[in-house]
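Chemist: Sequence first, then the predicted structure:
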Amino acid sequence: MSTVNISAYKFISLDDLPMLRERVLEHCTALALKGTVLLAPEGINLFLAGSRMAIDEFVAWLHADHRFADIVPKESLSDAPPFGRMRVRLKKEIITMRLPTVRPEGGRAPAVDALTLQRWLAQGHDDDGRELLMLDTRNEYETAIGAFDDAVDYRLASFTGFPGAIAADRERYAGKTVVSYCTGGIRCEKAALHMQDLGMPHVYQLDGGILRYLEQTDGAHWHGDCFVFDERGAVDPTLAPALRSDP
């Protein structure tokens, strides 16, 4: 497989969006990268594909901007770029929730890394002995093709439905440790912060999302494939393009 696919995001205040858009697009085009970069006042969200050399050069260029110096992309491989073109888009939010009070840049919710989560799942509880509950924050078409064992799934049509769903179901989480998860970490970060705002005390996000979990573990406690937002449709637990791309 000759194409390197990366995804990454960071919540960081950006006030030079038109100029930044032009710089990102110019650099990606020069490196023959394909994919999508979303820019918003709250940060950056990117999905890119290209040769190993081109990806490494872009990441080095990105890291040269102090605002993005700590971004660690998630990687997978494919035989060809799973994008038809290169786009850099300006958005109101890099992940739409429509809750202005949720501002991840002001302080992240606690995160649990992949290896710790795998251990918790094997134990059935966290290190303090609290029952563990996995919460899927993705949309219905994503959850249909893969999920963690026994995860709560609200069958959302879009992420904007998450606040209403969680507000109507708070009793389920009483006394439990909740780990919210999503594909790459961006949705579950906002979800965990919102749950904290609701007064839920033992809430974590899965750091790096499902993709990081599959990258760093043997995939135990995960069943099925992981939906991705490109022409691959989904990746299997080894992060290779799945044989099927539809639920």
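Modeler: Good, I have the coordinates. Numbering: from 1, shown residues only.
Chemist: can we go C-alpha only for contacts and neighbour counts from here?
Modeler: OK.
Chemist: tell me which residues in stretch 130-139 are buried?
Modeler: Across stretch 130-139, burial judged by 16 or more other Cα atoms under 10 Å covers 131-139.
Chemist: ugh, wrong one, stretch 13-21
Modeler: Buried-residue list, stretch 13-21, by 16+ other Cα under 10 Å: 17, 21.
Chemist: What about the buried residues of stretch 130-139, which are in strands?
Modeler: Those of the buried residues of stretch 130-139 mapping onto strands are 132-136, per DSSP state E.
Chemist: which one of the buried residues of stretch 130-139 is nearest residue 23?
Modeler: Using Cα to Cα, residue 138 comes nearest to residue 23 of the buried residues of stretch 130-139, at 31.1 Å.
Chemist: take a look at this one as well, against the first:
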Amino acid sequence: MQPNSAIINIAAYKFVTFDDTEAKRPVFLDKCNELSLKGTILLSPEGINLFLAGVRDNIHAFLTWLRSDARFADLEVKESLSDDQPFNKMLVKLKREIITMKHPLIKPELGRAPAVEAHTLKRWLDQGHDDDGKPVVMMDTRNDFEVDVGTFDNTLDYRITKFSEFPEVVASHKDELEGKTVVTFCTGGIRCEKAAIYMKDVGYDSVYQLEGGILKYFEEVGGAHYTGDCFVFDHRTALNPQLEPSAQTATCPNCKNAVTPREQLAPEYIAGQTCPHCPQH
């Protein structure tokens, strides 16, 4: 059993109509400060996205408070542990979208694309095809630097630098994936939620989103068919398939990029100073 003093890290999102974000921003901030939580909450007309850390009792109190709002009563949370607080401050931000795609007609609240659970996906990858016999192709919807830290084996990686690039790129590759089942994935599920809907809209006939993303997959089946760690946007930098902070991946204090073990061998890498991603290189 984990000690009660351990820091609990939670990630959660929900697409839901949220038209009082401006009024709620100070309320959310006050509640988090009252409970000594740190992290980031994004409030948007399309929903909520949050990454928070604190002691278990305070995390539980926050979730109880949040779920008392009927809009968030069924909010699902992914959880991991750390010895220390991975965030420096508590931020509550107002955004147009909780994940920026710049396609306002994509509204997950109105209906999701089909989702595949972690155990089913592992079985498909074990056998090399889905239950209809179609080859399974994994498609990473994250930014290139996140993919470099770790991803599913033999995944499609289009080297995007921001999510708003995804629609044009994926539409241009549709013909190559004819007759295959595509599974989109990301860290916690939020990107692939929009990605899979868009792909259905532009004519992909067999596309799924990985339910809960990589973190849920790690939680339920471990690291099968996955190589490396999963990048996270806090001071832990990356989590391994046991949902523990990776001792291998570092964060460059100069450019804030993740630095993989291979990149740490480069001559441009000076621990705590510079790395191969820094602009001067």
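Modeler: Now that the structure is in, tell me what you want to look at. Just so we're clear, the structure is a prediction, and the values are computed from it rather than from any experiment.
Chemist: circling back: let's have the ones in strands among the buried residues of stretch 130-139 of the first structure in a markdown table, adding distance to residue 165 of the first structure.
Modeler: Output for those, formatted as a markdown table (distance: Cα to Cα, whole Å):
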| residue | distance to residue 165 of the first structure |
| --- | --- |
| 132 | 19 |
| 133 | 16 |
| 134 | 15 |
| 135 | 12 |
| 136 | 12 |
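Chemist: Just the helices from the stretch 51-200 of the second structure, written as ranges.
Modeler: 56-67, 118-127, 144-147, 166-172, 190-201 (DSSP state H, counting those that start in this stretch).
Chemist: okay, those, which one's buried deepest?
Modeler: Neighbour counts (mean count of other Cα atoms under 10 Å) averaged over each of the helices of the stretch 51-200 of the second structure peak at helix 190-201, with a mean of 23.
Chemist: returning to that earlier point: make TSV out of the buried residues of stretch 130-139 of the first structure and add distance to residue 46 of the first structure.
Modeler: Converted to TSV, these look like this (distance: Cα to Cα, whole Å):
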residue	distance to residue 46 of the first structure
131	35
132	31
133	29
134	26
135	24
136	21
137	19
138	18
139	19
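Chemist: Of all pairs in those, which one is the farthest apart?
Modeler: 131 and 139 (24.9 Å).
Chemist: Stretch 31-45 of the first structure aligns to what range in the second structure?
Modeler: Matched against the second structure by TM-score structural alignment, stretch 31-45 of the first structure falls on residues 35-49.
Chemist: which one is the equivalent of residue 219 of the first structure over in the second structure nearest to, not counting chain neighbours?
Modeler: In the second structure, the residue equivalent to residue 219 of the first structure is residue 223, according to TM-score structural alignment. Nearest residue to residue 223 of the second structure in three dimensions, chain neighbours excluded: residue 241, at 4.9 Å (Cα to Cα, 6 or more residues apart in numbering).
Chemist: So what does that neighbour match up with in the first structure?
Modeler: By TM-score structural alignment, residue 241 of the second structure lines up with residue 237 in the first structure.
Chemist: tally of neighbours for that match?
Modeler: 23 (other Cα atoms under 10 Å).
Chemist: Would you confirm that it contacts residue 225?
Modeler: Yes. Using Cα atoms under 8 Å, residue 237 of the first structure is in contact with residue 225, at 6.3 Å.
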